[in-house]
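A.B. asks: Build me a model from this:
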Amino acid sequence: MKYILSFVLILIGCLFVKAQEGPAEPEQEKALQSSTNLTWEANKELSENDFVGAEADYRRAISKSTENIAAPYNLGNAYYNRESFSEAFGRFKQAGELATDKADKHKAFHNLGNVFMKNKEYEKAVEAYKEALRNNPSDEETRYNLALAKEMLKKEKQNQQNQDNEEDQDQKDQKEQNQDQQDNKGQQEQDQNQEEQDPQQQGDQEKEENKEGEGEEKQEQEKQPQQNDGEQKKQPKPSQLSPQQIKNLLEAMQNEEKKVQEKMDAKKVKGAKIKNVKDW
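C.D. replies: Predicted coordinates for the structure are as follows:
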């Protein structure tokens, strides 16, 4: 941080000694004077590295009068230099709210901006420096700090955007990986189920084939007697003639042959030619 705070002794140049208009005014002036004296004492203790004593006197000074802007402002500086930024923020904020002139407001908001920068709250620092410049536009240190705060805020937003993009990509990659694992698991289960079903299907197929073979064999066996019956029907039945019938049949056949032979002999006599041969 370019702007290094030093202990600013905001002295009350004049105590606005006013004409007494009532009994309350002398009490307020007395309280303000007591607060101012305690602030001087705290400043001295702080310069002697007695932080505990200085802190106690600053707190007493703040409790004495709300018109003493120097007490909370200087206590805020003391906290800031000890890097107690949370306590410093509270005192600078108090000083800014109590300040009535632009110079005091400018200093309070400038230091508030420095606290925000230390806490890396760049957006709040930008607003604090802007408020300081509204009360003192000519302060170059405040203007420099404002430019620095804006640059840091820009980088912060860019880094946040990059981080968001990376997280989105990581989530997308993780989702795809989970989907791939789920698909692979499903495929493995399907393959395993198929392997378990194949032997059963093969056994069922063999049973079916055996059943079909047995059916065909049975059909062939059923057809075979029918064919034998057909062949037996086609064959002539053996003769069932009695012996007498057989004898009569043979005699009839012999008589028939005899008649045929006689007819043939008769034809030979009639057809014989006479030879006209002269004998010597």
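
A.B. asks: only C-alpha atoms for contact and neighbour calcs from this point on.
C.D. replies: Will do.

A.B. asks: all helices for the stretch 151-280 of the chain, in order.
C.D. replies: Per DSSP state H, counting those that start in this stretch, the stretch 151-280 of the chain carries helices over the ranges 243-270.

A.B. asks: Could you check how many residues crowd around residue 160?
C.D. replies: By the measure other CA atoms under 10 Å, the count of residues near residue 160 is 12.

A.B. asks: separation between it and residue 90?
C.D. replies: Separation of residue 160 from residue 90 (CA to CA, to the nearest Å): 29 Å.

A.B. asks: same thing with residue 76?
C.D. replies: Taken as CA to CA, the span from residue 76 to residue 90 is 8 Å.

A.B. asks: Kindly report the same for residue 117.
C.D. replies: In terms of CA to CA, residue 117 sits 15 Å off from residue 90.

A.B. asks: Neighbour count: the two, which is higher?
C.D. replies: residue 117 (20 against 16).

A.B. asks: Burial check on residue 162, number of neighbours?
C.D. replies: Residues lying near residue 162 (other CA under 10 Å) number 12.

A.B. asks: Check residue 63 too.
C.D. replies: Per other CA under 10 Å, the neighbour tally for residue 63 reads 13.

A.B. asks: Can you tell me the element it falls in?
C.D. replies: helix 51-64 (DSSP states H and E).

A.B. asks: Residues contacting that helix, please?
C.D. replies: With contacts defined as CA atoms under 8 Å, 6 or more residues apart in numbering, helix 51-64 is touched by 31-32, 34-39, 41-46, 68, 71-72, 74-75.

A.B. asks: Could you give me the buried positions within that helix?
C.D. replies: Neighbour-count burial for helix 51-64 flags 51, 53-55, 57-62, 64 (criterion: 16 or more other CA atoms under 10 Å).

A.B. asks: now, among those residues, which is nearest to residue 22?
C.D. replies: Among those, residue 64 lies closest to residue 22 (CA to CA), at 19.9 Å.

A.B. asks: quick one more, to check against the first:
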Amino acid sequence: MKKIKYTLIIFLLLFSTKEIAAQKDTIAQQRTARKMLRQGNELYQKKQFTDASVAYQKALGSNSNYDKAAYNLGNAFYQNNNFKEAIPQYELTAKTAKDKFTKAEAYHNIGNAMMESKNYQGAVDAYKNSLRNNPNDDETRYNLAVAQKLLDKQNQQNKDDKNKDNKDQDKKDKDDKNKDKNKDNKDGEDKDKKDEDKDKDGKGDNDKDKNQDPKQDDKKNQQKPKPQQGKMTPQQIKQLLESLNNEEKKTQKKMNAKKAQGKKVKQEKDW
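C.D. replies: Have a look, this model is predicted:
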């Protein structure tokens, strides 16, 4: 039983020693954090913002929840125009700060950094959060009005740009459509021209045939089959023979008349 008591006493002593050591480490880190914060503030007052940001980062390395170090680091980044890097530091302060005034200041600076980055929607939201924590801050209220005006102007510009892009796209589509239509018309004209040229070529071939050697034409004509004579009916043959016979009689009568004119007419004496 005594052995168990001794074991418990030793365990409690070891645990207490570790807890005391951890507390000492925490206290040491907090002291280091405060020391680096003061060093950063001195550099910040001298406008050595880059060196000041290094000191603040060391302070946060010793105590990650050190609100003042985070807030001042955001200010150092802001002064160096590193607005995007400053915003997360202000957000950390706004999240961890216990009093509303500190939260309002953090949101106010977030709005300022957003304004510098031309993120007007983010600036409007940040200033509104700042006023929720400190409604009496006239400077924040003024900045909110400016941010809202710039946001409206930005939205209108985006709307105009979108309409312009749509008009340009419609014009491009219309031009492409007209281009295709003109292309179709041109293709049709080219086809008609080709057909016309083809007809001219055919006419030229005919003219070429006219200029060929006549002997070749005779040869071609000789090669053509002769038309066959039509057959006559018996009636047509009879009529033809009668016609020939009548012509022959007429011819014979004319010949006899000529012979008679050549002879002297014998006259009878009138006694």
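
A.B. asks: Superposing both, give me the TM-score.
C.D. replies: TM-score of the superposed chains, computed with TM-score structural alignment, normalised by the length of structure 2, equals 0.65; 204 aligned residues with a CA RMSD of 3.2 Å.

A.B. asks: superposed on structure 2, where does the helix holding residue 63 of structure 1 end up, distance-wise?
C.D. replies: Comparison of helix 51-64 of structure 1 with structure 2 after fitting gives an average deviation of 2.1 Å (mean CA distance after the TM-score superposition for structure 1).

A.B. asks: mind checking how far the next helix-or-strand element following that helix is from the chain centre?
C.D. replies: As assigned by DSSP H and E, the chain's next helix or strand after helix 51-64 of structure 1 is helix 70-81. Offset of helix 70-81 of structure 1 from its chain centre (CA atoms, centre = their mean, to the nearest Å): 51 Å.

A.B. asks: give me the stretch of structure 2 that helix 70-81 of structure 1 matches.
C.D. replies: The alignment of helix 70-81 of structure 1 onto structure 2 (TM-score structural alignment) spans residues 68-79.

A.B. asks: cool, and stretch 123-137 of structure 1?
C.D. replies: So stretch 123-137 of structure 1 is aligned with residues 121-135, judged by TM-score structural alignment.

A.B. asks: which of the residues in that stretch are buried?
C.D. replies: Buried residues in stretch 121-135 of structure 2 (16+ other CA under 10 Å): 121-131, 133-134.

A.B. asks: Tell me, how many residues neighbour residue 147 of structure 1?
C.D. replies: Neighbours of residue 147 of structure 1 under the rule other CA under 10 Å: 14.

A.B. asks: I should have written residue 95 of structure 2 there, sorry.
C.D. replies: If you count neighbours by other CA under 10 Å, residue 95 of structure 2 ends up with 13.

A.B. asks: In structure 1, what residue corresponds to it?
C.D. replies: Counting by TM-score structural alignment, residue 95 of structure 2 corresponds to residue 97 in structure 1.

A.B. asks: same thing with residue 163 of structure 2?
C.D. replies: Counting by TM-score structural alignment, residue 163 of structure 2 lines up with residue 165 in structure 1.

A.B. asks: separation between its match and residue 178 of structure 1?
C.D. replies: Between residue 165 of structure 1 and residue 178 of structure 1 the distance is 20 Å, computed by CA to CA.

A.B. asks: Could you do residue 222 of structure 1 as well?
C.D. replies: In terms of CA to CA, residue 222 of structure 1 sits 64 Å off from residue 178 of structure 1.

A.B. asks: number of nearby residues for the aligned residue in structure 2 for residue 155 of structure 1?
C.D. replies: Under the alignment (TM-score structural alignment), residue 155 of structure 1 maps onto residue 153 of structure 2. Look at residue 153 of structure 2: counted by other CA under 10 Å, it has 12 neighbours.

A.B. asks: Then residue 118 of structure 1?
C.D. replies: Residue 118 of structure 1 is flanked by 15 other residues according to other CA under 10 Å.

A.B. asks: Leaving out chain neighbours, which residue sits closest to it?
C.D. replies: Distance criterion CA to CA, 6 or more residues apart in numbering; nearest residue to residue 118 of structure 1, sequence neighbours excluded, is residue 85 at 7.7 Å.

A.B. asks: need the contact list for the one you found.
C.D. replies: Counted by CA under 8 Å, 6+ apart, residue 85 of structure 1 has contacts 79, 115, 118-119.

A.B. asks: Helices along the stretch 1-150 of structure 2, start to end?
C.D. replies: Under DSSP H, counting those that start in this stretch, the stretch 1-150 of structure 2 gives helices at 2-45, 49-62, 67-79, 83-96, 100-116, 120-133, 138-210.

A.B. asks: Rebuild those helices as a markdown table, extending it with distance to residue 254 of structure 2.
C.D. replies: Formatted as a markdown table, the helices of the stretch 1-150 of structure 2 follow (distance: least, CA to CA, whole Å):
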| stretch | distance to residue 254 of structure 2 |
| --- | --- |
| helix 2-45 | 158 |
| helix 49-62 | 152 |
| helix 67-79 | 148 |
| helix 83-96 | 142 |
| helix 100-116 | 140 |
| helix 120-133 | 136 |
| helix 138-210 | 52 |
